[in-house]
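K.L.:
what follows is a protein structure lacking sequence information:
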């Protein structure tokens, strides 16, 4: 019953937090962590622990896979140098800086490096949850950085654990070898897994089986990579990026629609559950400390947090200065960022559940385990609360220019797709043996849509208004149709099976219209 009670408590907390947080002006993850801390006081839930393998084997692959499916590979290629620097070198710099500062404050080198490794990487799921309002370029860099830096941090963590337990000699050659295996092996496993499962997916036609294959992809990629001691995180990300390029033209619309709904809902639940579980874990982390070390531990948290901010901001400025000095190409000037943009990137560098999972994975035989878990867990909460509340204000202060390229590309794509469909209509109609009346109605519909899309900029607002009126009226008609078939079912004129069939068609049309509205407004 404890497992069922925990599931019910998690779902209630996710629902309450997601509804209440916007009304309080708080980021939802911040409130979810707070609700988790309150749940830890409920009898029966006080003993709940967040197993690190649950994050590393269940939450992380699924969440990172969806993030990699929905990110922009073109933007990653364009900004690859900065992403690689932030995802590798910045993690090492941050971990080293935190380790040095904590050791100076009395922490052993082993524990200091473990804490540094845990707090080195940003968290992709937190960036996605709290990064609303970020400029597109900053958002892409942060998400891509978060997708690869866990691999770097886990290598540093393995070296730190091995050193603390006397099992590994932390030589530069050893570290370089492990890092190379982690990255090269992870990339290779991700590509192979994506290639194989895509071949399987092309042979499937049932939407449920297609999406079962989709769910299997990140879990299999992570498992295979970890088996050869490569980066499971990087394998999942590479598999996701590969699938994002090859599946759009190979997957049927019903499977894609079902998959989008599944992934959107499941990642919402997993994200929320992760933050609640972090909150539940915190009181237990504090309980592992004795009262005479609690004050010192809080000093360590503050020192580590300030060190992280300084290291990140300093690295961003230094790396950009070096790049500008070395690369004098005109193209490089188009990639330059401002001081305010770097402040935004610093504040948006959240730490999350991955950091806590790394700390919880520390063997119980280490005498400093309680300190490691407490400092890391408290740091994560401080990061969520302070940076989560500050980020919207910092974004407004930065006044970064809007990126209109997506809007322009949307217009270009819609015009091109509609025009080419209209040009192909006579040939397609003849091949299908369509009646003249059908051809006339379709031609009129597509010509009207093309004319609306090609409105000049001066008439753009008026065209948008007309399209919105048409969409709204169509949605009202769908609602009227739905009410009619429900009435017919209640009058026993039609069967429930008939109702579900027609309702499914109406729902598909409504989802299409609502999706079109949201995409045009973005």
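P.N.:
Alright, I've got the coordinates. Keep in mind that what you see is a predicted model, and the values were worked out from it rather than measured.

K.L.:
switch to C-alpha atoms for all contacts and neighbour counts from now on
P.N.:
OK.

K.L.:
sec struct for residue 349, please.
P.N.:
Here residue 349 is recorded as coil under DSSP: H, G, I helix; E, B strand; the rest coil.

K.L.:
give me every residue that touches it.
P.N.:
Counting by CA atoms under 8 Å, 6 or more residues apart in numbering, residue 349 touches 122, 123, 127, 142.

K.L.:
most widely separated two among those residues?
P.N.:
The span of the contacts of residue 349, defined through CA to CA, is set by 123 and 142 at 9.1 Å.

K.L.:
tell me where the stretch 201-350 of the chain has helices.
P.N.:
Per DSSP state H, counting those that start in this stretch, the stretch 201-350 of the chain carries helices over the ranges 207-227, 232-246, 253-287, 291-326, 330-333, 339-347.

K.L.:
between the second one and helix 207-227, how many degrees?
P.N.:
Calculated by axes from the mean of the first three to the mean of the last three CA atoms, to 10 degrees, helix 232-246 forms an angle of 140 degrees with helix 207-227.

K.L.:
what is helix 232-246 packed up against?
P.N.:
helix 60-70, helix 136-164, helix 172-202, helix 207-227 (3 or more CA pairs under 8 Å, 6 or more residues apart in numbering; DSSP states H and E).

K.L.:
now render these as CSV, adding distance to residue 426.
P.N.:
Below are the helices and strands packed on helix 232-246 laid out as CSV (distance: least, CA to CA, whole Å):
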stretch, distance to residue 426
helix 60-70, 35
helix 136-164, 40
helix 172-202, 30
helix 207-227, 32
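
K.L.:
which one of these lies closest to residue 326?
P.N.:
Closest among those, once you apply CA to CA, is helix 136-164, at 21.1 Å.

K.L.:
second structure for comparison follows:
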């Protein structure tokens, strides 16, 4: 509610779409930045202007109204229970299974052992850094931060990689790892958060059981829903119905995953791979294929525009405490270090069996961006001192990741590939 006016879900959606379209136009017209980076930057600038107005005019309640508006959106529920299913399915549709199959061991290890190693390194390192600053944060809550910041989201660099001479197998590996480490990361986060809040014990056996149940159940559900959709599409030739079937897979499948308490993100990634490969190749006419892929590309673009705009606007929700800013800034090199270790060690172990090329380390490390999933998980934390630390650190890491890493990855890849 703003000044007595009740903001309905439709009003909130309309405001965000209008803002995304307006700022997207201004970015394309004047800044010429990649869309995700441009919207994030413009969202941050708009937020800082709002904060500045409040500081210069003590009677202003503009930032309070915007915080109330963003809080009313429920960013966590909007992304985790809505947008994420569409984003993962749309991303999986465009991954070449044959290329992904070549990098399957790298994807499997990076999205499981890599996520767990990154969570542990960041969690322990975060507690050490906080202690050096005189802040006392329990280890389990530091591990919660490690789990929520470990999943990567390379949306902003996928198009760049296609123009920077990155081998197709490496492209598929980066995309496949991001899809599955999103799902695995959410599962790990949920397990550690349950232990931190005291609702579930944190033991290796119990955590392994929950992990296998949620991740394995998600894979099984994705295989079933993807296969059913593939068979249905194969038996007809009507692009309108087939696009609706793909929508039913995403919305219905994600709802079923929640009812069954299995990983919806993993299920949608698997279903998207099946439809994007077997479905596109064997179950669709040229007309249907064109409509379906363009439909999901547009959905992906719209949702990502809104998502990265929201990330930029979130700056007004961060408490203005210098200790939080310093801790968040210190978390940036820690996260990069953890990513480096969790990538380089598996790649070294796999070298006798698989070589992804000389571009693999820099692509996976510098191109492993953090995005909306990390912000949504941080915003979903229960109220308490640990939430403020985690939210500030998450925001600064994501901001650095999207703007600095996303803004320089093309030059880095071209330089390493010897392309001017």
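P.N.:
The structure has been received and is ready for your questions. Just so you know, these numbers come straight off a predicted model, no measurement behind them.

K.L.:
residue 217 of the first structure and residue 192 of the first structure: what is the separation?
P.N.:
Residue 217 of the first structure is 11 Å from residue 192 of the first structure, where distance means CA to CA, to the nearest Å.

K.L.:
who has more neighbours out of these two?
P.N.:
The neighbour comparison of residue 217 of the first structure against residue 192 (other CA atoms under 10 Å) goes to residue 217, with 24 against 16.

K.L.:
and that one? What does it align with in the second structure?
P.N.:
Using TM-score structural alignment as the criterion, residue 217 of the first structure maps onto residue 249 of the second structure.

K.L.:
hang on, the earlier thing: okay, the contacts of residue 349 of the first structure in TSV with distance to residue 91 of the first structure next?
P.N.:
Output for those, formatted as TSV (distance: CA to CA, whole Å):
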residue	distance to residue 91 of the first structure
122	9
123	12
127	16
142	13
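
K.L.:
hang on, residue 75 of the first structure packs against residue 140?
P.N.:
Yes: between residue 75 of the first structure and residue 140 there is a contact under CA atoms under 8 Å: 7.0 Å.

K.L.:
what sits up against stretch 52-68 of the first structure?
P.N.:
Outside stretch 52-68 of the first structure, the residues touching it (CA under 8 Å, 6+ apart) are 124-125, 128, 143, 147, 215, 218-219, 222-223, 232-233, 236-241, 244, 263, 267, 270-271, 274, 353-354, 356-358, 360-361.

K.L.:
in that stretch, which residues are buried?
P.N.:
Buried residues in stretch 52-68 of the first structure, defined by neighbour count with 16 or more other CA atoms under 10 Å: 52, 55-57, 59-68.

K.L.:
now residue 101 of the first structure: how far from residue 94 of the first structure?
P.N.:
Taking CA to CA as the measure, residue 101 of the first structure falls 11 Å from residue 94 of the first structure.

K.L.:
more crowded one of the two?
P.N.:
Here residue 101 of the first structure and residue 94 are compared on neighbour count by other CA under 10 Å; more neighbours surround residue 94, at 24 against 17.

K.L.:
circling back: between the contacts of residue 349 of the first structure, which is nearest residue 173 of the first structure?
P.N.:
Nearest to residue 173 of the first structure among those, with distances taken as CA to CA, is residue 122, at 26.0 Å.

K.L.:
what's the match for the closest one in the second structure?
P.N.:
Looks like residue 122 of the first structure aligns to residue 152 there (TM-score structural alignment).

K.L.:
roughly how far does its match sit from residue 384 of the second structure?
P.N.:
26 Å.

K.L.:
neighbour count winner among those two?
P.N.:
Neighbours around residue 152 of the second structure and residue 384, counted as other CA under 10 Å, are more numerous at residue 152. The numbers are 30 against 8.

K.L.:
am I right that the more buried one is in a helix?
P.N.:
No: under three-state DSSP, residue 152 of the second structure sits outside any helix and is assigned coil.

K.L.:
that one: what's it in contact with?
P.N.:
Counting by CA under 8 Å, 6+ apart, residue 152 of the second structure makes contact with 178, 181, 182, 368, 369, 370, 371.

K.L.:
how about a cut-off of 10 Å?
P.N.:
Residues in contact with residue 152 of the second structure (CA atoms under 10 Å, 6 or more residues apart in numbering) are 111, 115, 174-175, 177-182, 185, 339, 364-365, 367-374, 401.

K.L.:
which residues touch residue 158 of the first structure?
P.N.:
Counted by CA under 10 Å, 6+ apart, residue 158 of the first structure has contacts 114, 117, 164, 168, 170, 175, 178, 358, 362.

K.L.:
most tightly surrounded among the helices of the stretch 201-350 of the first structure?
P.N.:
Neighbour counts (mean count of other CA atoms under 10 Å) averaged over each of these peak at helix 232-246, with a mean of 26.

K.L.:
that one maps to which residues in the second structure?
P.N.:
Helix 232-246 of the first structure covers residues 264-278 of the second structure once aligned (TM-score structural alignment).

K.L.:
picking that back up, residue 503 of the first structure is nearest to which of the helices of the stretch 201-350 of the first structure?
P.N.:
helix 253-287 (15.3 Å).

K.L.:
distance from the closest one to the middle of the chain?
P.N.:
Distance, stretch centre to chain centre, for helix 253-287 of the first structure: 11 Å (CA atoms, centre = their mean, to the nearest Å).

K.L.:
how many degrees apart are that helix and helix 291-326 in direction?
P.N.:
Using the same axes, to 10 degrees: helix 253-287 of the first structure against helix 291-326 is 130 degrees.

K.L.:
for the stretch 351-500 of the first structure, what spans make up the helices?
P.N.:
Remark: helices assigned in the stretch 351-500 of the first structure by DSSP H, counting those that start in this stretch are 353-360, 369-382, 388-398, 405-432, 436-453, 460-490, 496-521.

K.L.:
of all those helices, which one comes closest to residue 292 of the first structure?
P.N.:
helix 369-382 (12.0 Å).

K.L.:
Provide the aligned range in the second structure for the closest one.
P.N.:
Using TM-score structural alignment, helix 369-382 of the first structure pairs with 387-400 in the second structure.

K.L.:
mean distance, that stretch to its aligned residues in the first structure?
P.N.:
Superposed on the first structure, stretch 387-400 of the second structure shows a mean distance of 1.3 Å to its aligned residues (mean CA distance after the TM-score superposition for the first structure).
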